[in-house]
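Trainee: Got a predicted model here, sequence first, then my questions.
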Amino acid sequence: MKNFLSMSKSLEYSSVAIGKFDGVHIAHKKLFKYLDDNSCVLVIHKSHSKFLTPLKIREKLISKPSYKLPFKDIHSWDGERFADFLDKKLPNLKRIVVGYDFRFGKDKSYGADDLKSLFKAEVLIVPEIKIENLPLHSSIIRELIGFGDIKLANKLLGRNYSLEGGVICGQNLGSKELYPTINIKTQSFVLPGNGVYASFTHFKSRVFPSVSFVGNRLSTDRHFSIETHILDKNIELEEKTIQIEFVDKIRDNRHFENLSELKHQISLDIKNAKDILNT
């Protein structure tokens, strides 16, 4: 995603949406519908955060041209400076679209309503959206994912939550004693609560039904791991990065007395995953 601040020329867009857009969830997509055909999206980006969707994924999910607006460079600006900046960068701007809770400027002292007095352009403020009586915010979705309520989180996202990670070596125990798994290490993503999930695993430009685990391996070495077992497939993996898409939680993480008990439980997890995924 290109840095909006470094764009040397004025851009000819007539409408713009501004916000963090982490998650690119249902409320964000509704906001984008108010943009015209000649529009762009400014993504206010804070570095060193745990994201629902890192920038490279956000760019794929946003249907309009999108640009990064680093928070560290603009957080101390007053409202007038922010308005002057947008006027110069987007001289043909006729509409600004933001959510009702949009804040900007030094100490976040300016709100969405302040935009109306600062800009000659039309300012459209999209009201709050609720699903199952929950306000649709990225922070709420983060909490749901962290609690393991992935099904409700997916409903608010409007898609299944997914994360990417680099493939790493595991214990080599699964293929010998249990079920073979692909182990990954990931950074910057919000992690689902510890447990076992019905999932889809993406690699080789294909999607495979799977059962995935997040948490400490309580029955073996107690180390934290993220691993996925591909259902009914023997996979020779050459990819360095894979994506896991979480559909629904099957059970919490727990300790088993021996590998035989653990293997039996995994077989039940696989059956449940197949039922959930309709495979």
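Mentor: Noted; the coordinates are in hand. Residues are numbered from 1 along each chain as shown.
Trainee: From now on I want contacts and neighbour counts done on CA atoms only, so please keep to that.
Mentor: Will do.
Trainee: so where do the strands sit in the stretch 101-250 of the chain?
Mentor: For the stretch 101-250 of the chain, the strands defined by DSSP state E, counting those that start in this stretch occupy 103-104, 110-111, 122-126, 130-131, 134-135, 161-168, 182-185, 195-203, 206-216, 224-230, 241-252.
Trainee: Next, the buried residues of the third one.
Mentor: Neighbour counts using 16 or more other C-alpha atoms under 10 Å place 123-126 of strand 122-126 among the buried residues.
Trainee: if we can go back for a sec, now the strands of the stretch 101-250 of the chain in JSON lines, with distance to residue 19?
Mentor: JSON lines is the format used below for the strands of the stretch 101-250 of the chain (distance: least, C-alpha to C-alpha, whole Å):
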{"stretch": "strand 103-104", "distance to residue 19": "9"}
{"stretch": "strand 110-111", "distance to residue 19": "12"}
{"stretch": "strand 122-126", "distance to residue 19": "12"}
{"stretch": "strand 130-131", "distance to residue 19": "18"}
{"stretch": "strand 134-135", "distance to residue 19": "17"}
{"stretch": "strand 161-168", "distance to residue 19": "20"}
{"stretch": "strand 182-185", "distance to residue 19": "29"}
{"stretch": "strand 195-203", "distance to residue 19": "29"}
{"stretch": "strand 206-216", "distance to residue 19": "31"}
{"stretch": "strand 224-230", "distance to residue 19": "31"}
{"stretch": "strand 241-252", "distance to residue 19": "25"}
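Trainee: hey, which of the ones you listed is tucked in deepest?
Mentor: Comparing the strands of the stretch 101-250 of the chain by mean neighbour count (mean count of other C-alpha atoms under 10 Å), strand 195-203 ranks first with a mean of 23.
Trainee: before we go on, here's another structure to hold up against the first:
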Amino acid sequence: MLESPRRPERPVLTIGNFDGLHRGHRAITEVVRTRAAALAGTAVVYTFDPHPRKVLQGEHAPGMLLTLDQKLELFEAAGMDLVVLEPFDAAFAATPPERFVRECIHEHIGPKEVYVGYDFHFGKDREGSMRLLTEMGPHLGFSVTVIPEVTVDGRDVNSTRIRTLLAEGEVAEAAALLGRAYAVRGEVVRGDQRGRTLGFPTLNLARESEILPCDGVYAGHVRFLDAGDPAPGTALPAVTNVGRRPTFKDHEPSAAEAHLLDFEGEVYGRHIELSFSHRIREERKFEGPEALREQIARDADEARRLLGA
């Protein structure tokens, strides 16, 4: 899953940003995987870090749906043999489309077949078109196939649509487009211990991920990623609050804190992934701690029901 100094054997290639690695992207990687297997070749992804929009749009770029680690793990799970991770900066952004195809694709990777999405553009100012790629490919020894869009409910699956759904708290709909529950990553850090005093201790997340769903209460899972107890890979059901804790504080930035259902133990410092499967309710201010405690108990019961826990 790392860039190799040598050309891969009989590479079957896809190129793109793959923000979210959603069902539309997975349609492409599945074709790449099956074609590479048929050719006894290598399934290769050529992608960029940081995302080009982070360089070209700066602070106006949208938040990303995946951390780099999440993206690489999902590529591996999708059966990709090799990820070529191109450092993207202003100098690389100025690469003419013809040079990109000839040097970055042909000379560096040497693909036999290339598969890209229907909206693929490349090179300086995104001037490179599918027409240019399909014209140059055969002269350089590779075929080019465009994978059509994937639709859900009559609309195409794309990262912008998923970000909009998350901003609206529609995590179940976002999961339908992603092919999995949306999840964020980070480290468990100490909070103000208020959840513990209410009888519902929480994991406070110092998140690495850029996007949280909108403020509210959600059911999902906490998956442990590093060594410790629980063991790495363990996923436990949780009820999660995203928001500013208005019963106790005002004007706080939104944060995520998860209560593990029917679990006792200290996990400070652990690296976790927190998923959002169902939205239970909006975040709201309560009259006091006791009213909040009673509502959290109801939220936990609803999370158990939704998750079958």
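Mentor: Done, it's in. Everything numeric in this text was worked out from a predicted model, so none of it was measured.
Trainee: What would you report as the TM-score here?
Mentor: The TM-score (TM-score structural alignment, normalised by the length of structure 1) is 0.92; 275 aligned residues with a C-alpha RMSD of 1.7 Å.
Trainee: For residue 14 of structure 1, find the nearest of the strands of the stretch 101-250 of structure 1.
Mentor: Of all these, strand 122-126 sits nearest to residue 14 of structure 1, with 10.6 Å by C-alpha to C-alpha.
Trainee: Can you state the mean residue-to-residue distance of that closest one versus structure 2?
Mentor: Relative to the matching residues in structure 2, strand 122-126 of structure 1 has an average distance of 0.6 Å after the fit, by mean C-alpha distance after the TM-score superposition for structure 1.
Trainee: What are the contacting residues of that strand?
Mentor: The contact list for strand 122-126 of structure 1 (C-alpha atoms under 8 Å, 6 or more residues apart in numbering) reads 31, 94-100, 112-113, 115-116.
Trainee: How many residues are close by the equivalent of residue 192 of structure 2 over in structure 1?
Mentor: Counting by TM-score structural alignment, residue 192 of structure 2 corresponds to residue 171 in structure 1. Neighbours of residue 171 of structure 1 under the rule other C-alpha atoms under 10 Å: 12.
Trainee: What's the separation between residue 171 of structure 1 and residue 177 of structure 1?
Mentor: In this view, residue 171 of structure 1 and residue 177 of structure 1 are 11 Å apart by C-alpha to C-alpha, to the nearest Å.
Trainee: Over to residue 252 of structure 1?
Mentor: For residue 252 of structure 1, the distance to residue 177 of structure 1 - C-alpha to C-alpha - is 22 Å.
Trainee: what about residue 59 of structure 1, distance to residue 22 of structure 1?
Mentor: From residue 59 of structure 1 across to residue 22 of structure 1, the span is 11 Å (C-alpha to C-alpha).
Trainee: what about the alignment partner in structure 1 of residue 74 of structure 2, neighbour count?
Mentor: Alignment note (TM-score structural alignment): residue 74 of structure 2 maps to residue 61 of structure 1. Look at residue 61 of structure 1: counted by other C-alpha under 10 Å, it has 14 neighbours.
Trainee: contacting residues around residue 61 of structure 1?
Mentor: Neighbours of residue 61 of structure 1 in contact, by C-alpha under 8 Å, 6+ apart: residue 24.
Trainee: Just the helices from the stretch 1-150 of structure 2, written as ranges.
Mentor: 23-38, 52-57, 68-77, 90-93, 97-99, 130-140 (DSSP state H, counting those that start in this stretch).
Trainee: Where in structure 1 does the fifth one align, residue-wise?
Mentor: Right, the one you point to is helix 97-99 of structure 2. Residues 79-81 of structure 1 are the counterpart of helix 97-99 of structure 2, counting by TM-score structural alignment.
Trainee: what's the single longest helix in structure 1?
Mentor: helix 259-277 (DSSP state H).
Trainee: Counterpart of residue 123 of structure 1 over in structure 2?
Mentor: Match for residue 123 of structure 1 (TM-score structural alignment): residue 144.
Trainee: Over to residue 201 of structure 1?
Mentor: In structure 2, the residue paired with residue 201 of structure 1 is residue 222, using TM-score structural alignment.
Trainee: and the residue lying closest to that match once chain neighbours are set aside, what does it touch?
Mentor: Setting aside the residues directly before and after it, residue 222 of structure 2 is nearest to residue 274 in space (C-alpha to C-alpha, 6 or more residues apart in numbering), at 4.6 Å. Listed by C-alpha under 8 Å, 6+ apart, the contact set of residue 274 of structure 2 reads 183-185, 220-223.
Trainee: Using JSON lines, lay out these together with distance to residue 239 of structure 2.
Mentor: Shown next, in JSON lines, are these (distance: C-alpha to C-alpha, whole Å):
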{"residue": "183", "distance to residue 239 of structure 2": "14"}
{"residue": "184", "distance to residue 239 of structure 2": "14"}
{"residue": "185", "distance to residue 239 of structure 2": "16"}
{"residue": "220", "distance to residue 239 of structure 2": "6"}
{"residue": "221", "distance to residue 239 of structure 2": "8"}
{"residue": "222", "distance to residue 239 of structure 2": "9"}
{"residue": "223", "distance to residue 239 of structure 2": "13"}
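Trainee: thought residue 198 of structure 2 was touching residue 293?
Mentor: Yes - between residue 198 of structure 2 and residue 293 there is a contact at 5.8 Å, judged by C-alpha atoms under 8 Å.
Trainee: What's the separation between residue 34 of structure 1 and residue 217 of structure 1?
Mentor: The value you get for residue 34 of structure 1 to residue 217 of structure 1, if C-alpha to C-alpha is used, is 47 Å.
Trainee: ugh, typo on my part, it should be residue 258 of structure 1
Mentor: Residue 258 of structure 1 is 12 Å from residue 217 of structure 1, by C-alpha to C-alpha.
Trainee: Looking at the two, which one has more neighbours?
Mentor: The neighbour count for residue 258 of structure 1 versus residue 217, taken as other C-alpha under 10 Å, is higher for residue 217 (17 against 10).
Trainee: Alignment lookup: residue 41 of structure 1 to structure 2.
Mentor: Match for residue 41 of structure 1 (TM-score structural alignment): residue 45.
Trainee: now swap in residue 25 of structure 1 and tell me
Mentor: By TM-score structural alignment, residue 25 of structure 1 lines up with residue 22 in structure 2.
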